[in-house]
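Peer 1: the following block contains a protein sequence and its predicted model.
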Amino acid sequence: MQYSVMDSLMCPLTGTVFSGVITNKNLKLIIWYQGETIIQAGDLLSTVGEELLVNGLHSDITIISVFPFNRANWTLLSKRTGCPANGAFLPSACHRPDTCRFARCPYGLEKQGPDKATHLMHQDIK
């Protein structure tokens, strides 16, 4: 089976990802998973036996659950995940006040919490 990725949402609280996918038969699903591999819109997923390939390459993705996609659930997930980069516009930095369980930001953003902002202000003054 092959799936095209429509979009992905990061959940910093759990360190997991929700990806909306669609099959060539127009079946839409949400895959909830964990792993260092982050799938993005436009990626192709395929299965070979029990293995999930991303763009034809081995992945470390562990699927937690798969459930039907609908726009209302996707919007609710987007609002509840708490990642500032889950949305139409990518911010220049992460201003999430709480801890993020991703070792590296899937969006490549640098953390800009209160301590970091204060440190940068002191550097500018010098």
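Peer 2: All right, it came through fine.

Peer 1: only C-alpha atoms from now on, for both contacts and neighbour counts.
Peer 2: Will do.

Peer 1: for the protein, longest helix please?
Peer 2: Of all the segments of type helix in the chain, defined by DSSP state H, the longest one is helix 114-125.

Peer 1: distance of the nearest residue to residue 51 once chain neighbours are set aside relative to residue 52?
Peer 2: The spatially closest residue to residue 51, leaving aside those adjacent along the chain, is residue 58, at 7.6 Å (CA to CA, 6 or more residues apart in numbering). According to CA to CA, to the nearest Å, residue 58 stands 7 Å off from residue 52.

Peer 1: residue 22 is in contact with residue 31, isn't it?
Peer 2: No: the criterion here is CA atoms under 8 Å, and residue 22 misses it with residue 31 at 10.5 Å.

Peer 1: thinking again about what came up before, and residue 58 and residue 52? Which one has more around it.
Peer 2: Under the criterion of other CA atoms under 10 Å, the comparison of residue 58 against residue 52 puts residue 52 first, with 20 against 12.

Peer 1: and the more buried one, helix, strand or coil?
Peer 2: The three-state assignment at residue 52 reads strand, by DSSP: H, G, I helix; E, B strand; the rest coil.

Peer 1: and here is the other one:
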Amino acid sequence: MKWVIEKNLVCPSTGVCFALLSGLKNLRLVLFYQGEYFLRAGSTLKTSEFGYVVNGMLRNIKVIHFLPFNQSLWQTLEEKLDCPGNKVALLNECDKKRKCVLKLCPYGAI
């Protein structure tokens, strides 16, 4: 099945990422995942017998959970997750870097 990533969020204290996926017939899901690859808005995600394919490339993604999309859940995640990249499209420096468990900033901050 093919999914399009609409939005994404990161939890810097746990390293869990969240992606809002859109599929057939406007089916929308919230994906909880971890991995070395960050799902960006506009990317495509496909499931295969070998794993997860993002934009045509097999990627190492560990799926933690799926939930049906709920606007209030997504809004709560946006409000509570303390990552500056979740709110700012272009981020050069991050003042939360000391508390972040991610080795590489998915938003490109130093």
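Peer 2: Received, thanks. As the structure is a computational prediction, the values presented were derived from the model and not from experiment.

Peer 1: any idea which element residue 78 of the first structure lies in?
Peer 2: With secondary structure defined by DSSP states H and E, residue 78 of the first structure is part of helix 71-80.

Peer 1: mean deviation (superposed) between that helix and the second structure, please.
Peer 2: Taken over the aligned residues, the distance from helix 71-80 of the first structure to the second structure averages 1.0 Å (mean CA distance after the TM-score superposition for the first structure).

Peer 1: now that helix, how far from the centre of its chain.
Peer 2: 13 Å (CA atoms, centre = their mean, to the nearest Å).

Peer 1: test my guess that the residue nearest to residue 51 of the first structure contacts residue 47.
Peer 2: No: at 10.0 Å, residue 58 of the first structure and residue 47 do not qualify as touching, with contact defined as CA under 8 Å.

Peer 1: which neighbours do those two share?
Peer 2: Residues touching both residue 58 of the first structure and residue 47 (CA atoms under 8 Å, 6 or more residues apart in numbering): none.

Peer 1: excluding its backbone neighbours, what's nearest residue 43 of the first structure?
Peer 2: In space, not counting the residues next to it along the chain, residue 43 of the first structure is nearest to residue 5; the distance is 5.4 Å by CA to CA, 6+ apart.

Peer 1: you'd agree that neighbour is in a strand?
Peer 2: Yes: secondary structure of residue 5 of the first structure, determined by three-state DSSP: located in a strand.

Peer 1: residue contacts, it?
Peer 2: The contact partners of residue 5 of the first structure, by CA under 8 Å, 6+ apart, come to 19-22, 39-45.

Peer 1: where strands are concerned, which of these count?
Peer 2: Among these, the residues falling in strands (DSSP state E) are 19-22, 44-45.

Peer 1: quick one: terminal-to-terminal distance for stretch 61-76 of the first structure?
Peer 2: 23 Å.

Peer 1: pull out the buried residues from that stretch.
Peer 2: Within stretch 61-76 of the first structure, the residues that count as buried by 16 or more other CA atoms under 10 Å are 61, 69, 74.

Peer 1: how about stretch 89-96 of the first structure?
Peer 2: For stretch 89-96 of the first structure, burial by neighbour count (16+ other CA under 10 Å) applies to 94-96.
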